[in-house]
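>>> Show me how the following folds:
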Amino acid sequence: MFNLRGKKAIITGGAQGLGFSMVEAFHQAGVEVAVIDISDNVESLAAKFNEKAAKVHGVKGNLLDMDSLQQSFQEALEKLEGKVDILINSAGLIKREPAFDVSLETWHRILGLNVTAVFELSRLAAAEMKKQGSGKIINMGSIVSVLGGYNAVAYSTSKGAILQLTKSLSNEWAAYGIQVNAIAPGYMLTTMNTDLMNDPVRAPQVEARIPAKRWGTPEDVAGVALFLAAPASDYVTGTLIPVDGGVLGR
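Reported below is the predicted structural model:
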């Protein structure tokens, strides 16, 4: 039920943070992975891994540019020899500032990467998955897919959209054997949250809000991603799974 050996995955934003942890986890599980990232480091990513488990390929691409996105997807698909079983949309942007201060440029960039790119990549992957009658699409939501955000209006809006996108795509594609789900990380120990962790006012408030009494780790998210990618979750679709130490249960 949990055997993923021999499967092929595309993971965006996999050069750092939660994405990198999922690349590590899927590599260890025997999945061949193509990583799409804007970082210059992505092309040398494979050197970090032991190919005895499975190959890891790096593809540099700008997901805010539709031409680059489509070219990156095709390159990743070619590296995986024309097959994709799993797509993980992990790339994302956040900028913390009051709503009055958010520029429209910032708004469009965050919505463009966090929502539009996810939609287009999901369609591209699903077209390939439909041919084989199976596939797993895993989106990165957030606890602010459900809760209201604070000083992060564009990010919160984008993650609310991800929840509805996940539900809508699951309704359309379940009949093709494609499961579409989302993960809702809580407060995670990643560079995206460095400013929050270092905030002398907000950090104690955050820690007091988490029933588990600790921040989450990228490994916490990777474990749920493995479940959603495995045959064990073949009848799970259209859902948002919190990985938040109990925050949404309060």
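>>> from here on, contacts and neighbour counts on C-alpha atoms
Will do.
>>> in the protein, which helix has the most residues?
Longest helix in the chain, counting residues (DSSP state H): helix 153-173.
>>> Please name every helix or strand in contact with that one.
If you count contacts as 3 or more Cα pairs under 8 Å, 6 or more residues apart in numbering; DSSP states H and E, helix 153-173 packs onto helix 104-111, strand 135-140, strand 178-185.
>>> residues of it that come out buried?
By neighbour count on 16 or more other Cα atoms under 10 Å, the buried set for helix 153-173 is 153-163, 165-167, 169-170, 173.
>>> in this structure, which spans are helices?
With DSSP H as the criterion, the chain has helices spanning 17-28, 66-79, 104-111, 117-132, 153-173, 194-197, 202-209, 218-229.
>>> right, so of those, which gets closest to residue 240?
With Cα to Cα, the closest approach to residue 240 among the helices of the chain belongs to helix 153-173: 6.9 Å.
>>> Can you tell me what sits against that closest one?
93-95, 98-99, 106-107, 110-111, 114-115, 119, 126, 139-142, 144-146, 148-149, 178-182, 237-240 (Cα atoms under 8 Å, 6 or more residues apart in numbering).
>>> before we move on, the earlier item: got the angle between the longest helix of the chain and strand 135-140?
Put simply, helix 153-173 runs at 160 degrees to strand 135-140, going by axes from the mean of the first three to the mean of the last three Cα atoms, to 10 degrees.
>>> Please give the structure of this sequence too, so both can be compared:
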Amino acid sequence: MSSLFSLEGVTALITGGSRGIGQGMALELARAGANLILVQRDASNVDTKTKAEALGRKVDIVIADLGVANEAYKVMEQVDKLGVEVRILLNCAGMTLRRKAEEFDDESWDKVIQVDLTSCFQLAREAGKRMLSYEIDPVIGCRGKIINIGSIMSFQGGLLTAAYASAKGGIAQLTKNMANEWASRHVHVNCIAPGYYYTDLTASLLESERGKKIMERIPAGRWGKPSEDIGGTAVFLASRASNYVDGAVIPVDGGWLAF
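I've put the predicted structure just below:
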């Protein structure tokens, strides 16, 4: 069973891994044996790197601002220079801007779509090209794994989140499309759709009246914890245990969507 979920010696490229659920998933991949390449806007935050290295993993940081058009190509250029085969891509970078639909300006729309959808597509496409050229990896039993991070907004429209909901809906459909094209070629593409989690970014929401109403609606009766509640799903999708799972959008939301 341990070998079924092993990522020993496999390299994972991770965006959005410096904090929150991205960090939680990155560290669980490291605990399963993966070496990490972290995409960050700068090298000042070394928390994830330090914690993963303490687990005995090799960790590199590549610098890119995914909010800028075509920075995804710079990511892959830097990865190629490292001389390693990326077998896992975890597309976790994301942002949101809250506006009324009638006040959602083009600049704000473009900014969110660039980070949450366009850069994810570009990285998945470029990493996928490389994976398709690899031999099957003996640890994960395929050529590669791509894990996109959607949201409960992949299923729901939300409020004040026109760009975010559109991007996350797009991530779900992008996942299915790539899975359709690549599953038979041993590159498996899936999506995790998180619900509400305890992170630095949600701390103020948690304490608000809106946060209390959210808590009441979650069947599990609590918000998620970034590592233990979602990291296992990432390990599952990255490992050979999920090699017959393709195009799935898996909610990890404490039952929010089922309510």
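>>> Please work out which of the helices of the first structure is packed deepest.
Across the helices of the first structure, averaging neighbours per residue (mean count of other Cα atoms under 10 Å) puts helix 17-28 on top, at a mean of 22.
>>> Quick one: average offset of that one versus the second structure, please.
For helix 17-28 of the first structure, the mean distance to aligned residues of the second structure following superposition is 1.4 Å (mean Cα distance after the TM-score superposition for the first structure).
>>> Now do that helix: distance to the chain's middle.
11 Å (Cα atoms, centre = their mean, to the nearest Å).
>>> Return the distance of the residue nearest to the spatial centre of the first structure relative to residue 117 of the first structure.
The centre of the first structure sits closest to residue 90, judged by Cα atoms, centre = their mean, with a distance of 2.3 Å. Distance, residue 90 of the first structure to residue 117 of the first structure, by Cα to Cα, to the nearest Å: 11 Å.
>>> what's the answer for residue 89 of the first structure, then?
Distance, residue 89 of the first structure to residue 117 of the first structure, using Cα to Cα: 9 Å.
>>> before we move on, what about residue 146 of the first structure?
21 Å.
>>> what residue of the second structure is the furthest out?
Most peripheral residue of the second structure (Cα atoms, centre = their mean): residue 102, 29.8 Å.
>>> Please name the residues that touch the corresponding residue of the first structure for it.
By TM-score structural alignment, residue 102 of the second structure lines up with residue 100 in the first structure. Neighbour list for residue 100 of the first structure: empty [criterion: Cα under 8 Å, 6+ apart].
>>> Would you mind stating the distance between residue 100 of the first structure and residue 198 of the first structure?
23 Å.
>>> and what of residue 111 of the first structure?
26 Å.
>>> likewise residue 64 of the first structure?
Where residue 198 of the first structure is concerned, residue 64 of the first structure sits at a distance of 29 Å (Cα to Cα).
>>> more crowded one of those two?
A direct count of neighbours by other Cα atoms under 10 Å for residue 64 of the first structure and residue 198 places residue 64 higher, at 18 against 11.
>>> Which residue is the nearest non-sequential neighbour of the residue mapped onto that one from the second structure?
Here residue 64 of the first structure is matched to residue 67 in the second structure, going by TM-score structural alignment. With sequence-adjacent residues excluded and distances taken as Cα to Cα, 6 or more residues apart in numbering, residue 67 of the second structure is closest to residue 115, at 5.0 Å.
>>> Show me what that neighbour lines up with in the first structure.
So residue 115 of the second structure corresponds to residue 113, using TM-score structural alignment.
>>> In contact with its match, which residues are there?
63-64, 91-93.
>>> now that we have these, which one has the most neighbours?
residue 63 (28 neighbours).
>>> Verify the contact between that residue and residue 117 for me.
Yes. Counting by Cα atoms under 8 Å, residue 117 is a contact partner of residue 63 of the first structure at 6.0 Å.
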